[in-house]
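Q: sequence unknown, structure follows:
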């Protein structure tokens, strides 16, 4: 039995979390959920969207899965996701981008992985005002952070029979910060018997739209990873199907990468695929490959049949109907 911290989240979070738990239960693996609340619902009581008990639960269980959490805009609260990643040193953000037959998209047979550094860059949140004239954000790139994220990318490629690792940067302009990332990437690439290349980030954005089949594992600093992973999501049907993982030395958090969609909350029409796929990633992290493959195969059958899809996927089924269809194929 595994004990997993569950953070349902805001908006549609509780609905997609419930769907995910139903699928996990149906596949037969024994998981005990430790549910903790975070986000907008706890701010009034704790004056923070992430009370200490959330961090404590994740540190204790070493593994968590979370629905989307809203960070209030303009109210002085730091991003919930950034806070979790920095507090727990979850230095890897891993987002597999895979197309499914049956989901409408302009592309077919896409299978690539974004490996994003998760703790520094502009997301370190170091910024200040210069009077009323300007504001300054400081971009932090350190060699240790570059080394461990690039090494993770190559090791991931090696362990998952991937063919190539591409380093993404803007070293032609930011010669010191991105130059450090690029130099580190090239140094570490020499330690692995895996094909590698590097690409300037704006060229990467264009080439991913024109020739996504040319890319396999892509590793990059924080900001570029945030942008390009969303771009790649658009290649295969949108954020509603894309899973994500935040991985550190001691623990990991798996999450749906889409937002909380408050306008459709409570209507039973949300697509739970992203969180279900995040659960698949979690099971593989736990080395429970048989259960993970069963869920992924069931998803593939549901998409291919195309009869019980949610509205965003071109159907008219409810969250419950879509979830039950997955369970039927388990």
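A: Nice, thanks for sending it over. The structure presented is a predicted model; accordingly, all values stated were derived computationally and were not measured.

Q: CA only for contacts and neighbour counts going forward, please
A: Fine.

Q: how far away is residue 144 from residue 91?
A: 11 Å (CA to CA, to the nearest Å).

Q: Among those two, which residue is more densely surrounded?
A: Comparing residue 144 with residue 91 by neighbour count (other CA atoms under 10 Å), the higher total belongs to residue 91, at 23 against 9.

Q: give me the number of residues near the nearest residue to that one once chain neighbours are set aside?
A: Computed as CA to CA, 6 or more residues apart in numbering, the closest residue to residue 91 that is not its neighbour in sequence is residue 118, at 4.6 Å. For residue 118, the neighbour count with other CA under 10 Å is 29.

Q: List the buried residues for the strand or helix carrying residue 178?
A: Taking DSSP states H and E as the criterion, residue 178 maps to helix 177-189. Under the neighbour-count criterion of 16 or more other CA atoms under 10 Å, helix 177-189 has 177-185, 189 buried.

Q: nearest to residue 210, of the residues you listed?
A: residue 182 (23.8 Å; CA to CA).

Q: Pasting the second one now:
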């Protein structure tokens, strides 16, 4: 087994280090290939995703990605390396689970999975402007919609409730969102055991806040999935606890949802839980090692139940101290 590790910027370096230590403890033969990407890399080399990094990701077929900083303005030549990496590896489905953790700050009734299309929609980055009017292209294809829908229905079929809700805004965007919805329903015809519903994205946001326990699997285009998954993370204690896994044909990118948090970078207080849970998703979905994934998730839950946590959760543990506690719990 090989893993391409791209720590990125800011706290990405800190939380990734912890996740790598835990993964190598669980998988003693794991080969780690470290490479760079991100804003710092762009400023130094002129590219945010070097060819050597992309080549390693392709060869390893498994990536652990930390976090990257991005400018809030257009910078010539810069493009988000994680978006570029997802498209280059054709990791077309982004899995973002939200499951209640033993924390006072989170809801106790959460167990949902958002499956987000990962390669198109507004994220293709095709914009134009004459200085007075700016236009962004929203691209939806039947092929990409069918691909991600098959993943979502397959996962829904394995879950206890076997329910899936298609998220769209087809009342306003009947051609693009309508195509996504129709392709998803066509894919769902092969999964008669899965109950299918659909909601407009604004209604879905409202109901996620009011009654998140009503949802099982949500299937959404790229932008809606990004926004709704952050909303769901907010119900569960914040982005420091939110994992994700982007998957394609035999490839996977594990990535905590949070950003590079430059305001706390280097202080040793970043919460590594999202990175560790992302590593658990890599174990479960890519390497097909559910027992090891369960052990890692259980260790995290036991530590949080015992009040061992980083400062953002009211604890006193440093980033590395939490990682050592996870290792100790796994060794029991």
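A: Now that the structure is in, tell me what you want to look at. The structure displayed is predicted, hence computed values, not measured ones.

Q: Can you give me the TM-score here?
A: The TM-score (TM-score structural alignment, normalised by the length of structure 1) is 0.95; 326 aligned residues with a CA RMSD of 1.4 Å.

Q: returning to that earlier point: wait, doesn't the residue nearest to residue 91 of structure 1 sit right on residue 85?
A: Yes. Using CA atoms under 8 Å, residue 118 of structure 1 is in contact with residue 85, at 6.8 Å.

Q: shared neighbours, these two?
A: Here residue 118 of structure 1 and residue 85 share the contacting residues 91, 246, scored by CA atoms under 8 Å, 6 or more residues apart in numbering.

Q: which residues sit in contact with the residue nearest in space to the middle of structure 2?
A: With distances taken as CA atoms, centre = their mean, residue 244 lies nearest the centre of structure 2, 2.4 Å away. Residues near residue 244 of structure 2 by CA under 8 Å, 6+ apart: 94-97, 254-257, 278, 281.

Q: Secondary structure element holding residue 25 of structure 1?
A: helix 13-27.

Q: how close does that helix sit to structure 2?
A: Once fitted to structure 2, helix 13-27 of structure 1 is off its aligned match by 1.8 Å on average (mean CA distance after the TM-score superposition for structure 1).

Q: which residues touch that helix?
A: 8, 31, 66-69, 260, 265-266, 268, 270-272, 275-276, 279, 291, 294-295, 319-320, 323, 326-327, 330.

Q: now do stretch 99-117 of structure 2
A: 92-98, 144-145, 148, 152, 212-213, 215-222, 224-226, 229, 235-237, 301, 304-305.

Q: Narrow those to those that are buried.
A: 92-98, 144-145, 148, 152, 212, 215-222, 224-226, 229, 235-237, 301, 304.

Q: Restricted to helices, list these.
A: Among those, DSSP state H puts 144-145, 148, 152, 222, 224-226, 229, 235, 301, 304 in helices.

Q: Adding distance to residue 106 of structure 2 as columns, could you present those in TSV?
A: Listed next are those as TSV, based on distance: CA to CA, whole Å:
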residue	distance to residue 106 of structure 2
144	34
145	32
148	29
152	25
222	25
224	22
225	20
226	20
229	15
235	6
301	13
304	12
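
Q: Among these, find me the one that's closest to residue 158 of structure 2.
A: residue 152 (10.2 Å).

Q: Would you mind finding the match for that closest one in structure 1?
A: Residue pairing (TM-score structural alignment): residue 152 of structure 2 is matched to residue 153 of structure 1.

Q: My guess is that match contacts residue 164. True?
A: No. Using CA under 8 Å, residue 153 of structure 1 makes no contact with residue 164, being 10.0 Å away.

Q: Give me the common contacts of those two.
A: Contacts common to residue 153 of structure 1 and residue 164, judged by CA under 8 Å, 6+ apart, are residue 217.

Q: quick one: the strands in structure 1?
A: Assigned by DSSP state E, structure 1 shows strands spanning 2-7, 31-35, 63-66, 92-98, 111-117, 127-130, 134-137, 164-169, 195-200, 217-220, 243-247, 252-256.

Q: nearest to residue 41 of structure 1, of these?
A: That would be strand 2-7 among these, by CA to CA, at 12.0 Å.

Q: how big is the angle separating that closest one from strand 252-256?
A: An angle of 50 degrees separates the directions of strand 2-7 of structure 1 and strand 252-256 when computed by axes from the mean of the first three to the mean of the last three CA atoms, to 10 degrees.

Q: So for strand 2-7 of structure 1, what gets flagged as buried?
A: In strand 2-7 of structure 1, counting by 16+ other CA under 10 Å, buried: 4-7.

Q: Distance to residue 314 of structure 1 for the residues you listed - can I get that in CSV?
A: Listed next are these as CSV, based on distance: CA to CA, whole Å:
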residue, distance to residue 314 of structure 1
4, 33
5, 33
6, 29
7, 29
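
Q: which one among these gets closest to residue 35 of structure 1?
A: Out of the buried residues of strand 2-7 of structure 1, the member with the shortest distance to residue 35 of structure 1 (by CA to CA) is residue 6, at 4.6 Å.

Q: Give me the aligned partner of that closest one over in structure 2.
A: In structure 2, residue 6 of structure 1 lands on residue 5 (TM-score structural alignment).

Q: Thought residue 65 was touching its match, still the case?
A: Yes. Assessed by CA under 8 Å, residue 5 of structure 2 is found in contact with residue 65 at 6.2 Å.
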